[in-house]
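# Sequence first, predicted coordinates after that:
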Amino acid sequence: MPIRPEHRYFYPIDWRELSAEIRFRRAGSACEGCGRPHGRIVYHLGDGRWWDAQIGAWRDGKGKSLAELPTLDDLTGSLRTTRVVLATAHRDHDTANNTGANLAAFCQRCHVNHDRPEHQRRRWGTLFRRRAMGDLFRGIYPP
């Protein structure tokens, strides 16, 4: 995921090289969450299940082979394609902690799922501040 310009100074100067090391050398160009390969187009059902063409099997959102195959309705109704792009994520959401154990190579889906609680926490804080500013300058909100 791209780094916002206002957040660029929170990352080390060699972030591009560090990120490439994690994504391509350590993770072997595959997502550490689900195993999707970087740069390839994969077929998926939108709920995490995806077709791994390399082994010829369906995998779940965690990268494990499915015990039960998708139904024909699943395949005809919601089969989509996505180009997989790996990004390096901080497991604890602290951009100053760049140890190898804290960094993970995630595809778009796994990265968004990993960041979801942090995004919800930040969204709540933003809405709380906006409401407080409204109370301060415009009076109390109507019920």
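Received the coordinates, thanks.

# rest of the way, CA atoms for contacts and neighbours
Will do.

# From the centroid of the protein, which residue is nearest?
The centroid of the chain falls nearest to H111 when counting by C-alpha atoms, centre = their mean (1.2 Å).

# What strand or helix carries that one?
Following DSSP states H and E, the helix or strand that holds H111 is helix 108-138.

# what packs against that helix?
Judged by 3 or more C-alpha pairs under 8 Å, 6 or more residues apart in numbering; DSSP states H and E, the packing partners of helix 108-138 are strand 87-90.

# What segments of the protein are helices?
For the chain, the helices defined by DSSP state H occupy 15-20, 72-78, 108-138.

# Got another one to weigh against that:
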Amino acid sequence: MPIRPENLLRYPTNWPEISRAIKERAGWRCECEGECGRGTHPGRCPNLHEGAAYGTGSTVCLTTAHLDHTPENCDPANLRAMCQGCHLHLDTGHHAVTRAQTRARALADAGQLAVDVGDAATPVMPPTRPQTPHTIPAPATEQLLLDLPTTPEGTRP
């Protein structure tokens, strides 16, 4: 995912190398095991970098996600290689917070008076989504067993 210009200085200068190392650690496969909250894949996400994304068939672009949404925290335990779908779902709450902050800043810059309603006006990250295992119901089938007579050795049926 592209880094927004206002956040560029928050990333270390060697971010490309850090990001590549995380993707190599993952074997160029999405490392998400449900923390994104999509609920569309049991266990680890099957998407491979530059492969076809499950469900859509679009080309997968592997990204490096900060689990705590803090670009300065490049501890490998805080970083996951994620396909763009999982990364976007992981960041949904973070995007809502930054969108509210950007809108408030734009209104203030335009001369809109802010109403102080205390902590209620401060955007807060929503709680993480509960992880629900994705299950596909098995189709109802009947098994037909045939009791066929055996043919003597060396003869054709």
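Alright, I've got the coordinates. Nothing here was measured: the structure is a model prediction, and the numbers come from that model.

# would you turn the helices of the first structure into JSON lines with distance to E32 of the first structure?
Shown next, in JSON lines, are those (distance: least, C-alpha to C-alpha, whole Å):
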{"stretch": "helix 15-20", "distance to E32 of the first structure": "14"}
{"stretch": "helix 72-78", "distance to E32 of the first structure": "25"}
{"stretch": "helix 108-138", "distance to E32 of the first structure": "9"}
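
# Of those helices, which is nearest I3 of the first structure?
helix 15-20 (10.6 Å; C-alpha to C-alpha).

# what's the average distance of the closest one to the second structure?
For helix 15-20 of the first structure, the mean distance to aligned residues of the second structure following superposition is 0.6 Å (mean C-alpha distance after the TM-score superposition for the first structure).

# Report the distance from that helix to the chain centre.
17 Å (C-alpha atoms, centre = their mean, to the nearest Å).

# And that helix, what does it pack against?
Helix 15-20 of the first structure sits against no helix or strand, with contacts defined as 3+ C-alpha pairs under 8 Å, 6+ apart.

# Mind telling me what T82 of the first structure corresponds to in the second structure?
Residue pairing (TM-score structural alignment): T82 of the first structure is matched to S58 of the second structure.

# Surely its match and E50 touch.
No: look at S58 of the second structure against E50 with C-alpha atoms under 8 Å: they stay out of range, at 9.1 Å.

# When these two are compared, which one has more neighbours?
Higher neighbour count among S58 of the second structure and E50: E50, with 14 against 11, using other C-alpha atoms under 10 Å.

# And the strands in the second structure, which stretches?
Taking DSSP state E to define them, one finds strands in the second structure at 62-66, 79-83.
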